[in-house]
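A.B. asks: please work out how this folds:
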Amino acid sequence: MHASEFSKIWHKILKDYKLHMDSNLAPSLTDAQLTVLELLQERDAMKPSDLAPHLATSPAAVTMLLDRMEKNGLIIRERDAADRRIVWVSITEIGTQETVRGLKIRSDFFAEALDPISSHNQQLLLYLMGKMVVTTTPEGSTP
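C.D. replies: Predicted structure coming up:
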């Protein structure tokens, strides 16, 4: 069955990716932190609760992640001037530099992984993987 073969290959790719990212981002960054920095770079500032869905983790784990990131100077957290209950997370200059470094590390991994595949087949692979992505409507149902 193709699903079993796909599963084995997919897990190997994920394992190789995680090993590559962990070893090359360390000691100043993790893959989850890179995800946060990437989001903050795109959106300037976000509430911690808005980060949780992108990290597939609990609000408590997001808080611990942000604590480590703030301690390492990657982000700053500030209370909203109008509503003190709201906390805004934004990226620092160090965080921006680490984002550039982290995205290059990620890009290098995928460039090496895709290198043996022809340009045409890379396009086909992207198309097929796009077919696998489940899109949902705002109500949470598939279109």
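
A.B. asks: from here on, contacts and neighbour counts on C-alpha atoms
C.D. replies: Will do.

A.B. asks: which stretches of the protein form strands?
C.D. replies: Here the chain has its strands, by DSSP state E, at 45-46, 75-79, 87-91.

A.B. asks: OK, contacts around residue 35?
C.D. replies: 54-55 (Cα atoms under 8 Å, 6 or more residues apart in numbering).

A.B. asks: my bad, should have said residue 28
C.D. replies: residue 72.

A.B. asks: please provide the structure for the following sequence as well, for comparison with the first:
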Amino acid sequence: MQTSEFAKLWFKLTKDYKVYMEQHLAPSLTESQLTVLEVLQENGRMKPSQLIPYLATTPAAVTMLLDRMEKNGFVTRLRDQEDRRIVWILITERGLEEADRGTQIRNAFLSVALGRISLHNQNLLVFLLGKITAAGQL
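C.D. replies: Model prediction:
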């Protein structure tokens, strides 16, 4: 079985990805903030608690992350008009711009990485990763 070789290659790829993203997103954006912005782009307004599954972190960490994002103008918090206990998180225009910038940075990394293999093998890789992750049920 190729598990140890897979583990080494997977570790190298994810390490290279994280280093690249940190260097190119800085100083205004982090990878976690990019995740929040992309989720908000896709879903519209959300409660902070709804972000937890996307970030795999604690409610306190999400609050701190959102505090920084609000301070930087990426998101805004809005109290629900009918139930003041509910706080909605909304992406701002600046947040949309940063999400686009972050997506371009990620796509640049992935284009280089995937460009090392043929289009057929790229499609095969995506197919196989889909099988491994069983449609997100790992």
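
A.B. asks: what's the most buried one of the strands of structure 1?
C.D. replies: strand 87-91 (a mean of 20; mean count of other Cα atoms under 10 Å).

A.B. asks: mean per-residue distance, it versus structure 2.
C.D. replies: For strand 87-91 of structure 1, the mean deviation from structure 2 after alignment is 0.3 Å (mean Cα distance after the TM-score superposition for structure 1).

A.B. asks: just want the angle from that strand to strand 75-79.
C.D. replies: Strand 87-91 of structure 1 and strand 75-79 are oriented at 150 degrees to each other (axes from the mean of the first three to the mean of the last three Cα atoms, to 10 degrees).

A.B. asks: against which helices or strands is strand 87-91 of structure 1 packed?
C.D. replies: helix 31-43, strand 45-46, helix 48-55, strand 75-79 (3 or more Cα pairs under 8 Å, 6 or more residues apart in numbering; DSSP states H and E).

A.B. asks: run the angle between that strand and helix 48-55 for me.
C.D. replies: Computed by the same axes, to 10 degrees, the angle separating strand 87-91 of structure 1 from helix 48-55 equals 60 degrees.

A.B. asks: centre of the chain to strand 87-91 of structure 1, how far?
C.D. replies: In this view, strand 87-91 of structure 1 has its centroid 17 Å away from the chain centroid, taken as Cα atoms, centre = their mean, to the nearest Å.

A.B. asks: what does that strand contact?
C.D. replies: By Cα under 8 Å, 6+ apart, strand 87-91 of structure 1 touches 37, 40-41, 44-48, 74-80.

A.B. asks: if we use 6 Å, what do you get?
C.D. replies: 40, 45-47, 75-80 (Cα atoms under 6 Å, 6 or more residues apart in numbering).

A.B. asks: center of structure 2, which residue is that?
C.D. replies: residue 35 (2.7 Å; Cα atoms, centre = their mean).

A.B. asks: that one maps to what in structure 1?
C.D. replies: Matched to structure 1 by TM-score structural alignment, residue 35 of structure 2 sits across from residue 35.

A.B. asks: what's the separation between that match and residue 136 of structure 1?
C.D. replies: Noted for residue 35 of structure 1: a distance of 21 Å to residue 136 of structure 1, by Cα to Cα, to the nearest Å.

A.B. asks: still on that earlier bit, what's the closest of the helices and strands packed on strand 87-91 of structure 1 to residue 118 of structure 1?
C.D. replies: Of all those, helix 31-43 sits nearest to residue 118 of structure 1, with 28.1 Å by Cα to Cα.

A.B. asks: show me what counts as buried in that closest one.
C.D. replies: In terms of neighbour count (16 or more other Cα atoms under 10 Å), helix 31-43 of structure 1 has its buried residues at 31, 33-41.

A.B. asks: many thanks, I have nothing further to ask.
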